[in-house]
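# pasting the structure only:
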């Protein structure tokens, strides 16, 4: 298995260029078709008429967005030609929380960004990264809004606890591991989801190694310290990993999206790209 179809979410945010650069690099690396899906948050202008002057502001803002959209679309096509990558541009008017997961289902990998509270243009919908991970049914590579990594996958760190979600994430990330210099399995709290395991992480490490992947194991005890998510981020920093792989934990209750503690921490504080599967 490899990634032969990649979807990247594009918008008018400040970090759209690094995200596109990473998507182009990965499409070239894996020989994949790249689809750029442009989706932004567009409020109903009629809702702004209740305040004097807001209609004029909305019109001016839309013109600025149209200019930015044109610039990123021209860049997208120019970079496809330069890198000799097959691809297509899709601009959607539907809410991003609906459109991007739907289009992502027809891909092997979806690339999007972590929320950036300092950039209003990065907002495309409530809990967009969380909804994408939970509903796309495909692995999602989330790019931090502050990171030095431009080409992830040299040292892959797998967050392993023996769960269904972690197992799926491992297999979804195999294309990255096959070309990585090293993959490190970080077994959290003795791999509680591995009944009868001799040494935490050994069984999944054996499965990975059979793919010709160089793999090592580290056992981390997070039961008496701080949040597991913080422990994982500290391990990634100590190892020098440039890609985290983990299962995403969460479910919907009525209209509320409930995410697991480690998942919430990683989504908020990630400093390297994270591949998540649910």
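Nice, thanks for sending it over. Keep in mind the model is a prediction, meaning the values are calculated, not measured.
# all contacts plus neighbour counts: C-alpha atoms, from now on.
Will do.
# following the host helix or strand of residue 168, which helix or strand comes up?
Secondary structure from DSSP states H and E places residue 168 in helix 164-172. Tracing the chain past helix 164-172, the next element assigned as helix or strand by DSSP H and E is helix 174-179.
# Need the three-state assignment for residue 52.
Classification of residue 52 using DSSP: H, G, I helix; E, B strand; the rest coil returns coil.
# just how off-centre is stretch 55-67 within its chain?
Averaged C-alpha coordinates place stretch 55-67 at 29 Å from its chain's average position (C-alpha atoms, centre = their mean, to the nearest Å).
# this is the comparison structure:
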């Protein structure tokens, strides 16, 4: 996990996204690949929108983004993290996907209010499908990424959970503590204790927490666990397909994107 793609865009999630990307880069000794993106609205090119109106709005966004990019670049030049900078204009999903080839981690925002981008969960789902890269989803109100904090791994024994665990190793090595949380539905394929042994072989001590959930949805148990135990970040598998996002645990990824207050490292095995 050395090359970290950080989206630079003037929106309410920018500061949290920026700080999280910096914190991860510092924690793993990584490099920031800054993507300064003027986002083309989905309705530009829609025949129901006059071309002059769409063009004027895009021109206005371009001017705003140029000023924002200048401020952000000045800030990152004063940081102790190596970086490169690319400025472009395009659709959000497609541009992130095109830039993700030689990237180890993509940092984006969650946005259940729609204030930044009305279908951010769709964007994350598209990134799962088309890139297969780990995605760090950061809530806009978050203060950064506590790399040396307390981590929880949502475990259901699926291939996505396995992929998430493997991808998260650089972060789990420096975490203060690691908990493997298994909401027991009786449907697990790879045993949670095997996941703990895997971490141990990488020099990572973990605690296994089995939670019988009865009639409760697993997503609800996971949200409650994260909130009550004060974890600093979550690692979990995610399942996506074009223009939608589904999840491990029957909807847990979607629920976490809506309700979780800490950063989430999400991985889908293509």
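Perfect, thanks for sending it. All values reported here derive from a predicted model rather than from experimental measurement.
# Tell me which residues are up against the helix holding residue 168 of structure 1.
For helix 164-172 of structure 1, the external contacting residues (C-alpha atoms under 8 Å, 6 or more residues apart in numbering) are 139, 158-160, 245-249, 275-278.
# can you tell me the mean distance of that helix from structure 2 after alignment?
Its aligned residues in structure 2 lie a mean 0.5 Å from helix 164-172 of structure 1 after superposition (mean C-alpha distance after the TM-score superposition for structure 1).
# That helix aligns to what range in structure 2?
Aligned using TM-score structural alignment, helix 164-172 of structure 1 spans residues 159-167 in structure 2.
# Go through the matching stretch and flag the buried ones.
Of the residues in stretch 159-167 of structure 2, those scored as buried under the neighbour-count criterion (16 or more other C-alpha atoms under 10 Å) are 159-165, 167.
# Any chance of TSV for those residues, columns distance to residue 127 of structure 2?
Written out in TSV, the entries for the buried residues of stretch 159-167 of structure 2 read as follows (distance: C-alpha to C-alpha, whole Å):
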residue	distance to residue 127 of structure 2
159	17
160	14
161	17
162	18
163	15
164	15
165	18
167	15
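# burial count for the aligned partner of residue 101 of structure 2 in structure 1?
Using TM-score structural alignment as the criterion, residue 101 of structure 2 maps onto residue 105 of structure 1. Using other C-alpha atoms under 10 Å, the number of residues around residue 105 of structure 1 comes to 16.
# show me the contacts for residue 105 of structure 1.
So, once contact is read as C-alpha under 8 Å, 6+ apart, residue 105 of structure 1 ends up touching 136-138.
# residue boundaries of the strands in structure 1?
Ranges of strands within structure 1 are 5-10, 33-38, 87-91, 109-113, 140-143, 155-160, 182-188, 215-220, 243-247, 250-253, 256-259, 274-277, based on DSSP state E.
# Can you match the contacts of residue 105 of structure 1 up with structure 2 and say which hold?
Retained in structure 2 by both residues aligned by TM-score structural alignment, their matches' C-alpha atoms under 8 Å are the following of the contacts of residue 105 of structure 1: residue 136.
# Tabulate the contacts of residue 105 of structure 1 (JSON lines), appending neighbour count and distance to residue 100 of structure 1.
As requested, the contacts of residue 105 of structure 1 are exported to JSON lines (neighbours: other C-alpha atoms under 10 Å; distance: C-alpha to C-alpha, whole Å):
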{"residue": "136", "neighbour count": "24", "distance to residue 100 of structure 1": "8"}
{"residue": "137", "neighbour count": "18", "distance to residue 100 of structure 1": "12"}
{"residue": "138", "neighbour count": "23", "distance to residue 100 of structure 1": "12"}
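# Residue 4 of structure 1: which of the contacts of residue 105 of structure 1 is nearest?
Taking C-alpha to C-alpha as the measure, residue 138 is the one of the contacts of residue 105 of structure 1 closest to residue 4 of structure 1, at 13.0 Å.
# re earlier: how much space separates the match of residue 101 of structure 2 from residue 161 of structure 1?
From residue 105 of structure 1 across to residue 161 of structure 1, the span is 26 Å (C-alpha to C-alpha, to the nearest Å).
# swap in residue 89 of structure 1?
From residue 89 of structure 1 across to residue 161 of structure 1, the span is 38 Å (C-alpha to C-alpha).
# out of these two, which sits in the busier spot?
Neighbours were tallied for residue 89 of structure 1 and for residue 161 using other C-alpha under 10 Å; the higher tally belongs to residue 161 (23 against 17).
# what's near enough to touch that one?
Neighbours of residue 161 of structure 1 in contact, by C-alpha under 8 Å, 6+ apart: 187-194, 201.
# Relative to residue 36 of structure 2, how far out is the counterpart of residue 92 of structure 1 in structure 2?
For residue 92 of structure 1, the aligned position in structure 2 is occupied by residue 88, per TM-score structural alignment. Between residue 88 of structure 2 and residue 36 of structure 2 the distance, using C-alpha to C-alpha, works out to 6 Å.
# Give me the more crowded residue out of those two.
Looking at residue 88 of structure 2 and residue 36 with other C-alpha under 10 Å, you find the greater number of neighbours at residue 36, namely 23 against 11.
# coming back round to it: what's the closest of the buried residues of stretch 159-167 of structure 2 to residue 125 of structure 2?
Ranked by distance to residue 125 of structure 2 (C-alpha to C-alpha), the buried residues of stretch 159-167 of structure 2 are led by residue 160 at 13.3 Å.
# Excluding sequence neighbours, find me the nearest residue to residue 23 of structure 1.
With C-alpha to C-alpha, 6 or more residues apart in numbering as the criterion, residue 23 of structure 1 has its nearest non-adjacent residue at 6.5 Å, and that residue is residue 8.
# got it, and residue 148 of structure 2?
Closest residue to residue 148 of structure 2 in three dimensions, ignoring its sequence neighbours and counting by C-alpha to C-alpha, 6+ apart: residue 175, at 4.2 Å.
# So the one you found versus residue 39 of structure 2, what's the distance?
Applying C-alpha to C-alpha to residue 175 of structure 2 and residue 39 of structure 2 gives a distance of 35 Å.
# Sort out which residues of stretch 139-152 of structure 2 are buried, please.
By neighbour count, with 16+ other C-alpha under 10 Å as the criterion, the buried positions of stretch 139-152 of structure 2 are 139-140, 142-152.
# wait, what's in contact with the corresponding residue of structure 1 for residue 178 of structure 2?
With TM-score structural alignment as the criterion, residue 178 of structure 2 lines up with residue 183 in structure 1. Counting by C-alpha under 8 Å, 6+ apart, residue 183 of structure 1 makes contact with 155-158, 177, 213-216.
# Now distance to residue 61 of structure 1 too, for those, in JSON lines please.
Rendered in JSON lines, the data for these read as follows (distance: C-alpha to C-alpha, whole Å):
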{"residue": "155", "distance to residue 61 of structure 1": "42"}
{"residue": "156", "distance to residue 61 of structure 1": "41"}
{"residue": "157", "distance to residue 61 of structure 1": "41"}
{"residue": "158", "distance to residue 61 of structure 1": "42"}
{"residue": "177", "distance to residue 61 of structure 1": "43"}
{"residue": "213", "distance to residue 61 of structure 1": "50"}
{"residue": "214", "distance to residue 61 of structure 1": "51"}
{"residue": "215", "distance to residue 61 of structure 1": "50"}
{"residue": "216", "distance to residue 61 of structure 1": "51"}
